[in-house]
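Q: Everything below, folded, please.
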Amino acid sequence: MRFLEELPLSPSLISQLNPNSTAKGYGGGFIGGWVDRCHGFLHNTLLVAASLFFVGYLAYEARKSFSKLSNRRSFIMIGYYGSLWLVSLLNLAWCCLQGWECSPGKEVAWNLLTLFTTSGMLFLEVSLVAFLFQGNYASGAEALTRTFLISGFVIALDLLLKAIYVFGFGVSLFIDNNENVQKYKWGLWVIHKLLLTGVYGMIFLMYNSSWRERLPARPAFYKYITIMFALYGLYLVASAFAANGAHFGFWLYGVMSVCYHALYLPLLYITFLADFFQEEDLNLENVYYSEMKDAGFFDADWE
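A: This is a model prediction of the structure:
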């Protein structure tokens, strides 16, 4: 690591090693600037392709999804599906406008776009846990209101704290620059990722203990929690390394950011909405009974 830190890296080489580098001096033109700025061709193409594919899939399935929502009249699913659409469009815009991060005069617009996009995705995370703890297909307006109030309160605090850092103290939370490591910035990200890792880690441990009967009996939810626990664990490691100025930390944080923005929304859809839209009403009971049986929730009946 010391050897890497002593290498005379050029701005272009740093950009290749670190997806978060904001080195300037790229090719002109809209297409050339978009491809080369900040993150490079591979980073931008993966993000845009993944987000565009998912929005395209939602649009392709929209007619069938609207029909299912109209027939089932689940307030939870209607609210969550609408939120998913809004956040998916925000994420697509964020992926397509990566060049704003390095464009002079676009700092405020980039900060606002990133702030709302990440807050929207975090809202979906908090809501998913709250929804499933109330029952996988709770449909009452009261359950929807309670869930959105809890999620909204958590996200409002998170958004307010980030806004104070960005616009109040001038800490560039969403604009990365390896040459100016900000301890306050990475300190906040370490705490932020530590809290989320702790939440998912606690739920993961509950699933592997005698407390698992208090959790939804769905293997898909357990897999989701496992993936998110691993994701935020790596985010935490990356933030800790980046706080000490290590290039590996910036690189790993950039990789995890690509994974999160490219894959989280499809993972969310598969975990929470896919069965609702794909299974026939008469088969839902058998499907969930089979999932509960596979998860071992009826093993005690045979002892």
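Q: use CA for all of it now, contacts and neighbours both
A: Fine.
Q: Could you find the closest non-adjacent residue to K185?
A: L173 (5.8 Å; Cα to Cα, 6 or more residues apart in numbering).
Q: measure the one you found to M292 for me?
A: The spacing between L173 and M292, counted by Cα to Cα, to the nearest Å, is 42 Å.
Q: what's the closest non-adjacent residue to L231?
A: M256 (7.2 Å).
Q: And for that neighbour, the neighbour number?
A: Counted with other Cα atoms under 10 Å, the neighbours of M256 add up to 16.
Q: what does L160 give?
A: So L160, with other Cα under 10 Å, has 12 neighbours.
Q: do the same with A109
A: 12.
Q: and for comparison, fold this next one:
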Amino acid sequence: MSRNLQATININTTASAATSVAKTNGGDESLRQCHGVLYDAVLVVPAVLFVLYLAVHAKSNVKKLYYGRSYILISYYTLLWLASALNLLWCSLQVWQCSPGKEAAWDLLSLFTSSGMLYLEISLVAVLLQESYASGLETLARTFIVSGIIIGVDIFLKALYVFGFGYPLFIDVESTHRIKWGLWIIHKLLLTAVYGFILFVHFSKWREKLSTRPAFYHYIIVMFVISATTLFGSVLAGIGAGFGIWLYNLTVICYHSLYLPFLFVTFLAGFFWEEDFLLDNEYYSEMKDAGFFDADWD
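A: Coordinates of the predicted model:
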């Protein structure tokens, strides 16, 4: 009798420990926060529209990049396509968070999507701090290597915490995971500090060392606000405030829906639109020289 009782206690203890580990890993379905259709639509629709926009203008944009011969613009246009494709998959497969057996696939997709977009952030800031981003293969290679090292370390640490220690960094859960939010606080604190430092230098006596392009500072200000808001939401979520989780999710929606179009409009669209404008002027001049508009003066 006592032997059976002891076996029962051992089984219950093992089951309790397994349940605890499952909860820590975000594997308990009762703890998962599954978002509704509206949440998914807000993410998917902008991602789909932006990819369609890139696809519609891909032929003309590639031709302009070919004739422009700018290694940096070609590189960032390629990276933008890769990040947009990953982001579209990430936005479209939100249901994987609540699908049994999809946790590892979701973590991998989230890891590569977030790292791809972060690589754009870091390398873009590094390039914009240079005197010119129109050309320079050596400068581009050095920037990409340094950014790649930073992203490599970031991927290694996230993968270690997700797949090694089982922390649900990329899975939304209702319960508070202090270690999870602590990691995100450190991550967002570093980004906020970088953008904040650039803004500080801009308003200091060392401002002449930075770029004078207005678009550069508009971008930095927007990214500083997003990073600071995400940091604030992570801090509130870490202490158990429900508003913090809501605020963090809101910044995630804004980031995945608007960051890539914002980057394109700020730094790449001007090149393509300006080329269109110059091309239209060239056609107009050729037609005028050919006498197509002589009738207007009769």
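Q: Kindly state which residue of structure 2 is aligned to the residue nearest to K185 of structure 1.
A: For L173 of structure 1, the aligned residue in structure 2 is L169 (criterion: TM-score structural alignment).
Q: Do I have it right that the residue nearest to K185 of structure 1 meets I164?
A: No: between L173 of structure 1 and I164 there is no contact under Cα atoms under 8 Å: 10.6 Å.
Q: Among those two, which residue is more densely surrounded?
A: For L173 of structure 1 versus I164, neighbours defined as other Cα under 10 Å are more numerous around L173 (19 against 12).
Q: now that one: how far from W85 of structure 1?
A: Taken as Cα to Cα, the span from L173 of structure 1 to W85 of structure 1 is 26 Å.
Q: got it, and T114 of structure 1?
A: Remark: distance between T114 of structure 1 and W85 of structure 1 (Cα to Cα) = 17 Å.
Q: next one: K193 of structure 1
A: In this view, K193 of structure 1 and W85 of structure 1 are 25 Å apart by Cα to Cα.
Q: These two: which has the busier surroundings?
A: Counting neighbours by other Cα under 10 Å for K193 of structure 1 and for W85 shows that K193 has the greater number, 21 against 15.
Q: Not counting its neighbours along the chain, what's nearest the more buried one?
A: L236 (5.3 Å).
Q: Matching the one you found against structure 2, which residue comes up?
A: In structure 2, the residue paired with L236 of structure 1 is L231, using TM-score structural alignment.
Q: what about that match, which helix or strand?
A: Per DSSP states H and E, L231 of structure 2 falls inside helix 214-238.
Q: do Y255 of structure 2 as well
A: Going by DSSP H and E, Y255 of structure 2 is in helix 242-263.
Q: Measure how the next helix or strand after that helix sits relative to helix 242-263, angle-wise.
A: In the C-terminal direction, the helix or strand that comes right after helix 242-263 of structure 2 (DSSP H and E) is helix 269-289. Interaxial angle, helix 269-289 of structure 2 versus helix 242-263 (axes from the mean of the first three to the mean of the last three Cα atoms, to 10 degrees): 30 degrees.
Q: and helix 269-289 of structure 2, what other elements does it pack with?
A: Counting contacts by 3 or more Cα pairs under 8 Å, 6 or more residues apart in numbering; DSSP states H and E, helix 269-289 of structure 2 packs against helix 58-68.
Q: got the contact list for the one residue sitting closest to the centre of structure 2?
A: The centroid of structure 2 falls nearest to M117 when counting by Cα atoms, centre = their mean (3.4 Å). Applying Cα atoms under 8 Å, 6 or more residues apart in numbering to M117 of structure 2 gives the contacts A83.
Q: Quick one: map it onto structure 1.
A: With TM-score structural alignment as the criterion, M117 of structure 2 matches M121.
Q: and what of Y76 of structure 2?
A: Per TM-score structural alignment, Y76 of structure 2 is aligned with Y80.
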